[in-house]
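Trainee: One predicted model, sequence on top.
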Amino acid sequence: MSFTWASKKPKDGVATLYESNITLNKAASSHFEHAYNVLLGLDLDSKRIAVKPISKEESDIGAIPEEKRHKITVRSSYARVCNKKFLKEVADLAKIDLKDNNSFKYKAKWSKEDALLVIDLTQPEV
């Protein structure tokens, strides 16, 4: 017999979209352990969300305008970014209904090159 033993740690990043927030699983949130804030970006052409960590130092020197910074809450098994207005734009782009406690899961991959997490709205998690 050749068993493959299951790990308790998820290896694939998953982002769950809700009406008011994006919740990242442990694998995806591991890149934000030292983030002070994040930037949220939306690529309308390729239907992708970018979540880029901002350090305290970057925040303190004022390199990024305050209205572009978003609070991230990082816990031991997940991270969460809240922005209802942004998620309405995402829902319109992805043609999903986030109302009535609906949620949708998408694959999330870390881009080393750009130092950001990419959530692909064309790749729902099954």
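Mentor: Perfect, I can see it now.

Trainee: only C-alpha atoms for contact and neighbour calcs from this point on.
Mentor: Fine.

Trainee: Need the three-state assignment for the nearest residue to Lys47 once chain neighbours are set aside.
Mentor: With sequence-adjacent residues excluded and distances taken as C-alpha to C-alpha, 6 or more residues apart in numbering, Lys47 is closest to Leu121, at 5.5 Å. Secondary structure state of Leu121, per DSSP: H, G, I helix; E, B strand; the rest coil, is strand.

Trainee: adding another structure so you can compare the two:
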Amino acid sequence: MQFQWYDPDTGAPVISIANYGINFSSGAIDVLGKPIYIKIGIDSENNILGIKPLQEEEDGVIKFISRERQGNVRITSKDFIRFIKSKLLDEDIIEDSAKKYIAKWDKDNEILIINLNDPIQK
């Protein structure tokens, strides 16, 4: 068996998304491997966001770890949120108030997956 041990200082990989942007918890930052850059993509048929960690700059990247403050990374970009909404069949998935999601690491594709159909229930 291969156990992955819980670290209370890091916590679960939680992503918060609202009309102002996207926030990554320390757990999500840790799962991504604290990359210098990320790319964000969307599977609009399944309402899934994909976050690809990158250590080198290429077209379409977003600076990531340099934005870390108090253990979180916030990417504030209404244009980015408009892009996501334009690709979703139901743009009401993203609301004014933040929704939180548990992110999962896809080790085969090396992408952090956020299922927008499955927010954390309050």
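Mentor: That came through fine. Predicted model, so just to flag it, every value in this text is computed and none were measured.

Trainee: ranges for the strands of structure 2?
Mentor: Remark: strands assigned in structure 2 by DSSP state E are 14-18, 21-24, 37-43, 48-54, 62-63, 68-69, 72-76, 99-102, 104-106, 111-115.

Trainee: so can I have CSV of those showing mean neighbour count and distance to Glu91 of structure 2?
Mentor: As requested, the strands of structure 2 are exported to CSV (neighbours: other C-alpha atoms under 10 Å; distance: least, C-alpha to C-alpha, whole Å):
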stretch, mean neighbour count, distance to Glu91 of structure 2
strand 14-18, 21, 12
strand 21-24, 20, 14
strand 37-43, 17, 13
strand 48-54, 20, 13
strand 62-63, 16, 23
strand 68-69, 13, 28
strand 72-76, 17, 18
strand 99-102, 20, 14
strand 104-106, 15, 22
strand 111-115, 20, 14
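
Trainee: CSV for those strands, including distance to Ile93 of structure 2?
Mentor: What follows is the strands of structure 2, written out as CSV (distance: least, C-alpha to C-alpha, whole Å):
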stretch, distance to Ile93 of structure 2
strand 14-18, 9
strand 21-24, 13
strand 37-43, 13
strand 48-54, 11
strand 62-63, 23
strand 68-69, 26
strand 72-76, 18
strand 99-102, 9
strand 104-106, 19
strand 111-115, 11
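
Trainee: so which of those strands comes closest to Leu88 of structure 2?
Mentor: Taking C-alpha to C-alpha, strand 37-43 is the member of the strands of structure 2 nearest to Leu88 of structure 2, at 8.5 Å.

Trainee: still on that earlier bit, and Phe83 of structure 2, which of the strands of structure 2 is closest to it?
Mentor: Evaluated over the strands of structure 2, closeness to Phe83 of structure 2 peaks at strand 37-43, with 9.5 Å, by C-alpha to C-alpha.

Trainee: So which bit of structure 1 is that closest one matched to?
Mentor: Per TM-score structural alignment, the counterpart of strand 37-43 of structure 2 in structure 1 is residues 37-43.

Trainee: contacts for the matching stretch?
Mentor: Stretch 37-43 of structure 1 has contacts (C-alpha atoms under 8 Å, 6 or more residues apart in numbering) with 48-56, 59, 68-72, 90.
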